[in-house]
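In: generate a structure from the sequence data that follows.
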Amino acid sequence: MKLPLSQQKGFFAEYYLKLREVGAASCDSDIAKLSGCGNDDERVAYVDQLSWVRAGDAGLQVQREFNGKSATIAAELKERATNAFKQKKWLEAMLLYSRSYVSLPSDKVLERAIALANRSATLYHMQKHTECLVDIRRALDLGYPKDLLYKLYERQARCYMAIKDYPHTISAFKKCITAMDDSTLPADRRSKLHLDAMTMIKLLDADPRTSKQAAKQLKLKAANVSTALDQAQTLPDEKEYVSELVRIDQNTQEGRFARASADVQVGQELLVERPYVAVLLEKFAQTHCEYCFMRTVVPVACPGCSDVVYCSEQCQQRAASKYHKYECGILPVLWRSGASINNHMALRIIASKPLDYFLQLKPTLDDELSLEQLLSLPKDDFRRVAHLERHQKERPPSNFFQYVLMARFLTRCLQSAGYFGNDPQPEQVKVISSLVLRSLQFIQFNTHEVAELHKFSAERREKSIFIGGAIYPTLALFNHSCDPGVVRYFRGTTIHINSVRPIEAGLPINENYGPIYTQDKRDDRQARLKDLYWFECNCDACLENWPLFDQLPRDIIRFRCEAPNNCAAIIEVPPTCNDFMIKCVTCGEMTNILKGLKVMQDTEMMTRTAKRLYDTGDYSKSLNKFVDLLRIMYEVLAPPFPDFCECQQHLKDCFLNLGNVYNLD
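Out: Below is the predicted model:
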């Protein structure tokens, strides 16, 4: 028996093809009429009334799914975990206990407490003491069985002792002694455990460090500063920051773009920005926090579904209150449909705010805003992203048709999740469909891939892996260059932008949309940019057709002309040149290249030192060395040249190591 369309893998493409088949001869002519629609409301309304589209809707039924939550599956996983634990396969046991816990339905409270307690035991054996404390606290909160509580408190005491928190160690041992009253332990084992606990309490009571720690903890508690080490902490929210060196400008040729309001030096932080919306890729849904994107060893499960995990209760509650209440149970359908991460972002933009917010905003959404008005809007205002580039005028009807179909599907997902309440009003549904359609358009050109640096230390190899997508309203206004002036790295979903070369006041501050001149030929770069972003790049690297890194000449040194008339010419000199004074063919003035030759000699030793610091993991000091190197080089030498490119890449690597990092060793 063939599965219903919406149960098939990658069903949205199949749905689209079937629609065209049903539309038959009138299909292309009907789609072509979309060119007569003046806005997204009209496009949605027009497609909605096409009879062959309405006929195809029956195959696109969307229902919430919670198949992953199963007490039976959880019990099977628990049994496998216990077998692994008995064989001292701690990591395997820990992962299986996690899967068992995530699979348990929310009403299986006792089973969840036991799964977390079991996971804490594996973490203790792995010497993950802080993580073990987190799970112990969670098991206690869920009402772990009274007759077994003494086990948890003893393990808690051992963890606190391992991290040298003696007041909490004493407290846990005392709780262990009290909890033994409810246990079924044989008298001899109870007596031994009681003696061991009392011995440790006496020893720690006599240790002078205990009283000092207790006094410090009491002081912090009085100041309302939490010192509990058994509370899972999410990644702290970083303060957003736009440097005074960054000015957003606008003109007819470049649109909205960033320029330097004053001279920018190498390594300066120009922007720290949290995303307007961020979505994790499906393949990382069980390893990373769905809310903040941090890897989690001891995940918190969603009470409703087993599709995502969180690093902490705080992140789980934030997601639930904001958007996950509408995505819970819908994610399997969305992933199975073949919808891209961009499509998922469009759904989440709507799911993150209540229906009334969009209904009230819609009548004024297209009101023209000046650049100053746009930038002054609150960061969570939909207009901050709704007014990003959409290239509406260049879109062919066929493109609009596909996007309208996706908008209708995503709106149907929201509807089935209860976004419109129990009695969805057709006009409200159409408003949201049009806003999803708008979102799909601006997301296409303004998404950034969120990265995590994977390190293979044994092989001395690193690779940036994309784990999700996000929109950063301010960064989205930066233009592209195949020779970017900045590097970006991520802490969780927060993006950091730092300069990787000097940028003179008044010049654009450009980032990179993917193709870079050192790795891709000009024709390939321009074709890719045209295909993905619908523009032709005119950066220096494209206009001058700079060679790839492997083809950069190493027998030529490019000096800047130092004539007092501010000549911008480049003087190319072979390393074997014996003359110190070289005449500029552009302005006719003489330039002394002795300083430049000395710079080349000095930078060799500095480069070795910077690389050594990098190899030992001292990324901050290594970064400072590479910053100095680039500054010195840029004063007398002109890109592109190999040493400068290599130094820039090393600087970028240093910044990446300050962000999301996963060591695979």
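
In: drop to CA atoms for contacts and neighbour counts, all remaining ones
Out: Noted.

In: can you tell me the closest non-neighbouring residue to residue 437?
Out: residue 407 (5.2 Å; C-alpha to C-alpha, 6 or more residues apart in numbering).

In: would you mark the buried spots in the one helix or strand the one you found maps to?
Out: According to DSSP states H and E, residue 407 maps onto helix 397-416. Buried positions in helix 397-416, judged by neighbour count with 16 or more other C-alpha atoms under 10 Å: 397, 400-401, 403-416.

In: which element follows that helix toward the C-terminus?
Out: helix 426-446.

In: which other residues reach that next one?
Out: Identification of contacts with helix 426-446 by C-alpha atoms under 8 Å, 6 or more residues apart in numbering yields 40-41, 43-45, 342-343, 345-347, 349-350, 358-359, 362, 385-392, 403-404, 406-408, 410-411, 420, 471, 476, 532-533.

In: check the burial of residue 338 by counting its neighbours.
Out: By other C-alpha atoms under 10 Å, the residues close to residue 338 number 15.

In: to compare against the first, here's another:
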Amino acid sequence: MDNIEITQPELESWKKDIHLKIVDTINYATQGLGLDLNNDRQNIIERCIDNLVDKKASRYIPTPENIRTKDNFISTIYQAEGKLHYNDKDYNESWIKYTKAIAYALPDSLELTYAYSNRSAALFEAEMHDDCLKDLSRLKYMKIFPDNAKLLANLRALKSHRIIADRELSTSLRYANKKEVADQVDKIGTRALKLNSEIAPIILEKNNLEVPSLSDSTQLNYSREYGRHITAKKDIKFGEVIGVEHAYASNIVQDLKYNLCGYCKKQTWSSIPCNNCAHVVYCSESCKINADNDYHRVECKIIPYLLAFGIKDKYLLALRLTIIGMLESVYRPDKIPTKKNLSSFDPRSKGFMNGRLRSDVHTSVVSMQTSISGNLIDQECVSLADCFIMAYFLLINMDDLPSDHDGDLKDLKTRKKFMNVVGLIDRSVRILMNNGLEVSMPQANVKNQRIHMGSALVIPFSLFNHSCQPMVIISRHGDQFIMRATCPIKKGQQIFTNYGVTWYCHDKQKRQEFLNFYNFTCKCDACCGDWIHSEKSDKKVVKNNNKVRNHVFQTLENLVKAVEKGQLQNTSSYYLTENRLTVKPGDLEVYLVVLNEFYKYFNINSSRAVELSYLFSDFVALTQAAFIQFFA
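Out: From the prediction side, this is the model:
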């Protein structure tokens, strides 16, 4: 059922035909007419539409029928499937089916009452009593609540309260050293997850005055060769926090949309649905309200139509980025600043407001890099087809097109607002191609395994250029993205991130081929110096007294043991019963003071330095909330 409910094969096929026509048009425009893929954008878009309207099959954007949105019938089907898994004691699958039943049920319906009640039962059996009680508490506000369901809910609530009370008693007894009694109480289990709530926000001690999300150890520069880039204003230590920021826009992949909060991205088991669509859930009412205010009240009604065409997550994020910008300009796409508007600005400070780069306004987004390589024409054409579809349904939802519009592209091309919105979404796609981050989270029960959870645009982090020798690592903690140095950085050095290829994982030829595909020529130390990952590079560069050296290596050994212990504990059961991370974020500082001495003994391109980089990455991963299943 899940594969059928979202996409409609005939619409996917129609979009594929559109894509092929656009490929032909762009190839002719760029190769035959000599138009530039980036600078002649408007001309290319208009030519694509002209080519599509030549034939009736491609001229009209079809409107999907039987879209999957709020539907009590679908809710009952999911509840029936959930019951089957519940009877088989497969509470993970039972939980996901009941969550979908909640998402599809109409507000205040009997189906929603039963869906909450049934999910609370699955949570109870999974020993997730805190979440069980959250679902049961929502039943009190349901307009339809049959007496038999009310009785079962009250009994389940009493049992959950008792188990939680016993668990708290056990904890108190342990503090009182009455371990034997505590062990008896522990036979009744309760599990919960509060990993996100225990992560204290990181605050930079001193901020960069021009880019407040970065530390004062950084400096924004500009050159023709590198464009805008970041250098070290002073020496930066290994492990030092360089940047702290929230995403300007982010999303969740479709596969995890019922596992993670649609706004803060926290994993949740007692989620609440959107009142109007079935494609997002939230961990709290406040997240639901914030999402509606920021973007979801606009995208909500059109997402089911777009999913019917099989539009991918990365293009849906481009739509969200556009909507946020339009809401900032009070629904006036013509009032959103364009790159042309900013061309008169100093290239170093374009997008600045009051002397600084604001990471919470669309003006800063507009100033970001949008040029793409001609090698990406196929991907480019898919995105343009999606742009036409998204702009069409967006404008219908905003009442800028009549609800009975037939999707005629010939008519749409004459409408200035349609062409403006197509241009805005297209620009958002290209901004994300150049500046977007792929976001992942550690996966419990699997060593060194991460799960892709979505994408994000973190504006200040886009200022860092690529090197095959990365100097930073970016990790997500709660709703913050943290950038740390992965090696010592000298004052005046440019600070580099990495675009996917490193000198110690890929040989020079493969790196250059990959980067050339994106019209990028790398001149980093690793490429210019022909670095090769080898034990021979472990040459000592400084001699120091043995006492200090031994202390450094002992600390490194302790870090290895801490990582190994954390990885052994990286299980769903540990997180849910211990209710904490395997490693606390603050534990890292204990090692960093000593490990900064490490580079006195080994070159940056030594195999030992590479090992330390991997070890540091593994440790940081253990300080992140993992994606878990409650019965894995």
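
In: tell me the buried residues in stretch 139-159 of structure 2?
Out: By neighbour count on 16+ other C-alpha under 10 Å, the buried set for stretch 139-159 of structure 2 is 139, 145, 150, 153, 156-157.

In: follow-up on the earlier one: of the contacts of helix 426-446 of structure 1, grab the buried ones for PyMOL.
Out: Paste this into PyMOL to select the buried members of these, with burial taken from 16+ other C-alpha under 10 Å:
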select buried, resi 40+41+43+44+45+342+343+345+346+347+349+350+358+385+386+387+388+389+390+403+404+406+407+408+410+411+420+471+476+533
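
In: from the contacts of helix 426-446 of structure 1, which ones fall inside helices?
Out: Using DSSP state H to define helices, the subset of those located there is 40-41, 43-45, 342-343, 345-347, 349-350, 358-359, 385-386, 403-404, 406-408, 410-411, 532-533.

In: dump the residue contacts of residue 359 of structure 2.
Out: 213, 248, 458-460 are the contacts of residue 359 of structure 2 under C-alpha under 8 Å, 6+ apart.

In: which of these sit farthest apart?
Out: The distance between the two most remote of the contacts of residue 359 of structure 2 (C-alpha to C-alpha) is 12.2 Å, for 213 and 248.

In: which one of these two has more residues nearby?
Out: Applying other C-alpha under 10 Å to residue 213 of structure 2 and residue 248 shows that residue 213 carries more neighbours, namely 25 against 17.

In: mind checking how far that one is from residue 482 of structure 2?
Out: Separation of residue 213 of structure 2 from residue 482 of structure 2 (C-alpha to C-alpha, to the nearest Å): 10 Å.

In: do the same with residue 152 of structure 2
Out: Residue 152 of structure 2 sits 45 Å away from residue 482 of structure 2, going by C-alpha to C-alpha.

In: ok, now residue 612 of structure 2?
Out: 19 Å.

In: over to residue 597 of structure 2?
Out: Using C-alpha to C-alpha, we find residue 597 of structure 2 at a distance of 23 Å from residue 482 of structure 2.

In: rewinding a little: anything in contact with each of residue 213 and residue 482 of structure 2?
Out: Common neighbours of residue 213 of structure 2 and residue 482 (criterion: C-alpha under 8 Å, 6+ apart): 243-245.

In: can I get these in TSV including secondary structure and neighbour count?
Out: Compiled in TSV, these are given as follows (DSSP: H, G, I helix; E, B strand; the rest coil; neighbours: other C-alpha atoms under 10 Å):
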residue	secondary structure	neighbour count
243	strand	27
244	strand	25
245	strand	22
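
In: go through those residues and name the one nearest residue 23 of structure 2.
Out: Nearest to residue 23 of structure 2 among these, with distances taken as C-alpha to C-alpha, is residue 245, at 37.7 Å.

In: let me see the contact set for that closest one.
Out: By C-alpha under 8 Å, 6+ apart, the contact list for residue 245 of structure 2 reads 213, 458, 460, 480-482.

In: ok, those residues vs residue 12 of structure 2, which is closest?
Out: Residue 12 of structure 2 lies nearest to residue 458 out of the contacts of residue 245 of structure 2, by C-alpha to C-alpha, at 31.2 Å.
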